[in-house]
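Chemist: have a look at this prediction, sequence included:
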Amino acid sequence: MARRRTLRPEEEELWRSVARTARPLHENPIFHKPEPAMAAVPLAQAKPRLNTFTLGEKARRAEQHDLAPSLPSLLAAAPLQMDAKMHGKMTRGKLAPEARIDLHGMTLAEAHPELIHFILNVQSAGLRLVLVITGKGKRRDDLGPIPQRMGALRHQVPQWLRQPPLGQAVLQISEAHLKHGGSGAYYVYLRRR
């Protein structure tokens, strides 16, 4: 059974004002409640139950955590092994590379021996700053749930340069300045022999 609830005083006043404007269907009202004489008391301003808010105001702005940070941020976070002044000139594109190798169009299996051969020959010739051009990579269709990175060579070359036999020859790896290829190339600063 449904329970009846009593009306609060402000609800009862609202009901009376609506009932005064209504026209009865029947001559004899079925229910008639005598109105008690009430003194005119101003209703207190109803206090809102909830404070005003905007959506998401208390939510903390969480940093987005990328499981694999971008390549430029990894290279920038690497400790500086070379002279800071020389590194600044190099990253601003003020130093011209003394030699370059272009790995465009090569597979990983073709590019790795070429890179090893090039770096070791250039170091034995006494050169210090070389440019390794990898290209930015092609955009492929992303068909799976795991995102695909663009540019296999672009991501693999810095790892090759840190591993043997190139690890002892390389002093610093940095992304090239825009006039030397930008994110599609790397400056490789070699150790003296």
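Modeler: That came in fine, so what should we check first? Remember, it's a predicted structure, so these values are computed and weren't measured experimentally. Numbering: from 1, shown residues only.

Chemist: contacts, neighbours, all on C-alpha from now
Modeler: OK.

Chemist: now for the spatially closest residue to residue 152 that is not a sequence neighbour: which residues touch it?
Modeler: Distances taken as C-alpha to C-alpha, 6 or more residues apart in numbering put residue 137 closest to residue 152, at 7.0 Å, once the chain neighbours are dropped. If you count contacts by C-alpha atoms under 8 Å, 6 or more residues apart in numbering, residue 137 has them with 150-154.

Chemist: residue 137 falls within a helix, correct?
Modeler: No - the assignment for residue 137, made by DSSP: H, G, I helix; E, B strand; the rest coil, is coil rather than a helix.

Chemist: ends of stretch 141-155, how far apart?
Modeler: 18 Å (C-alpha to C-alpha, to the nearest Å).

Chemist: residue 122: neighbour count?
Modeler: Residue 122 has 18 neighbours, counted by other C-alpha atoms under 10 Å.

Chemist: typo on my end, it should be residue 79
Modeler: 8.

Chemist: again with residue 98
Modeler: 11.

Chemist: again with residue 119
Modeler: Around residue 119 there are 24 residues (other C-alpha under 10 Å).

Chemist: ok, and what's touching the helix or strand containing it?
Modeler: Following DSSP states H and E, one finds residue 119 within helix 108-124. By C-alpha under 8 Å, 6+ apart, the list of residues contacting helix 108-124 from outside reads 99, 101, 103, 128, 152-153, 160, 165-166, 169, 190-193.

Chemist: for comparison:
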Amino acid sequence: MSAALTARSFADLQPLRRALQEAAAQEAERARLRREAERRARAERHLFRDAVGPVAPLKGLPDRHWPAPVPPEPQPLQRALDEKRVLRESLSDAFDVSTLLDVDDQLSFRRPGMGQDVTRRLRSGQWSIQRQLDLHGLRVDEAREALGIFIRLAHRTGLRCVRVVHGKGLGSPGKAPVLKGRVQGWLVQKKEVLAFVQARPADGGAGALVVLLAPN
């Protein structure tokens, strides 16, 4: 398996968030500069008229048709909005995922319309794991935000198969996994996720999920 990008703490995601914020700020500055350039262009077009006053066309000359001004290039406003949405993304903890899971020897999930062969191939390791997110040590709110950012960036960069390590809960009070059920519910709410299965023992077993993402 190729080297995997592992986010082991909430602090590891801060550069990603700063990068998104800087991108949004740069886009806003470019938009301001474009508006200023358009304002100057309009002023220059009216400079002659303001300097000489009203004019009348010369008689006997054919009419001239000036080409329409070239419209400005479309701006990626939706992408800027998406970046801001990522920073405030919140996945519901009240989502009931139990009715959507396939109950077999290992719980799994697949979108409606996806065949059972998808989870079977995912479980057998036919998709190579390309990136990993480790949620160990994170509070619930930190894990929720980290997972949302990780899945969105993985999908945007064209990754298809990732692993999410939520832990087995051995260090939690009562030895019960705190994040396992929440991570399943959060993943089901992400439109980028097509399916997930419990990882094979060599890949984390009951403490991790292997996730298949939709093509970008």
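Modeler: Here it is on my side, so go on. Because the structure is a prediction, the values reported are computed rather than measured.

Chemist: from the contacts of residue 137 of structure 1, list the buried ones, please.
Modeler: Listed as buried from the contacts of residue 137 of structure 1 are 151-154; burial here means 16 or more other C-alpha atoms under 10 Å.

Chemist: could those residues go into CSV alongside distance to residue 68 of structure 1 and secondary structure?
Modeler: Converted to CSV, these look like this (distance: C-alpha to C-alpha, whole Å; DSSP: H, G, I helix; E, B strand; the rest coil):
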residue, distance to residue 68 of structure 1, secondary structure
151, 15, coil
152, 15, helix
153, 17, helix
154, 15, helix
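
Chemist: need these in a markdown table (columns: distance to residue 91 of structure 1).
Modeler: Output for those, formatted as a markdown table (distance: C-alpha to C-alpha, whole Å):
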| residue | distance to residue 91 of structure 1 |
| --- | --- |
| 151 | 22 |
| 152 | 23 |
| 153 | 21 |
| 154 | 18 |
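
Chemist: quick one: the helices in structure 1, in order.
Modeler: Counting by DSSP state H, one finds helices in structure 1 at the ranges 9-21, 71-77, 84-91, 108-124, 152-162.

Chemist: tell me which of these is the most buried.
Modeler: Stretch with highest mean neighbour count among the helices of structure 1: helix 152-162 (a mean of 18; mean count of other C-alpha atoms under 10 Å).

Chemist: that one maps to which residues in structure 2?
Modeler: Using TM-score structural alignment, the residues of structure 2 aligned to helix 152-162 of structure 1 are 178-188.

Chemist: from the middle of its chain, how far away would the matching stretch be?
Modeler: Relative to the centre of its chain, stretch 178-188 of structure 2 is centred 18 Å away, using C-alpha atoms, centre = their mean, to the nearest Å.

Chemist: could you check how far the spatially most central residue of structure 2 is from residue 189 of structure 2?
Modeler: In structure 2, the residue lying closest to the centroid (C-alpha atoms, centre = their mean) is residue 152, at 2.6 Å. Using C-alpha to C-alpha, residue 152 of structure 2 is found at 12 Å from residue 189 of structure 2.

Chemist: now which residue in structure 2 aligns to residue 109 of structure 1?
Modeler: Aligned partner of residue 109 of structure 1 by TM-score structural alignment: residue 141.

Chemist: now do residue 18 of structure 1
Modeler: Checking TM-score structural alignment: residue 18 of structure 1 goes with nothing.

Chemist: who are the neighbours in contact with residue 18 of structure 1?
Modeler: Here residue 18 of structure 1 is in contact with no residue (C-alpha under 8 Å, 6+ apart).

Chemist: which ones are touching residue 122 of structure 2?
Modeler: 196-197, 210, 212.

Chemist: hmm, which of those residues are the buried ones?
Modeler: Looks like the contacts of residue 122 of structure 2 have 196-197, 210, 212 buried, using 16+ other C-alpha under 10 Å.

Chemist: follow-up on the earlier one: can you add distance to residue 178 of structure 1 and give the helices of structure 1 back as JSON lines?
Modeler: Output for these, formatted as JSON lines (distance: least, C-alpha to C-alpha, whole Å):
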{"stretch": "helix 9-21", "distance to residue 178 of structure 1": "73"}
{"stretch": "helix 71-77", "distance to residue 178 of structure 1": "13"}
{"stretch": "helix 84-91", "distance to residue 178 of structure 1": "10"}
{"stretch": "helix 108-124", "distance to residue 178 of structure 1": "22"}
{"stretch": "helix 152-162", "distance to residue 178 of structure 1": "15"}
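
Chemist: so which of the ones you listed comes closest to residue 133 of structure 1?
Modeler: helix 152-162 (8.6 Å; C-alpha to C-alpha).

Chemist: now do that closest one: everything it contacts.
Modeler: 71, 103, 107-108, 112, 134-137, 166-168, 170, 173, 184-185.

Chemist: widest-spaced pair of those residues?
Modeler: That would be 137 and 168, which, of the contacts of helix 152-162 of structure 1, are the farthest apart (C-alpha to C-alpha) at 27.8 Å.

Chemist: check the gap between the match of residue 109 of structure 1 and residue 51 of structure 2 for me.
Modeler: Counting by C-alpha to C-alpha, the gap from residue 141 of structure 2 to residue 51 of structure 2 is 63 Å.

Chemist: swap in residue 26 of structure 2?
Modeler: 37 Å.

Chemist: which one's more surrounded, these two?
Modeler: residue 26 (12 against 8).

Chemist: tell me which element the more buried one falls in.
Modeler: helix 14-45.

Chemist: just how off-centre is that helix within its chain?
Modeler: With C-alpha atoms, centre = their mean, you get 22 Å for helix 14-45 of structure 2.
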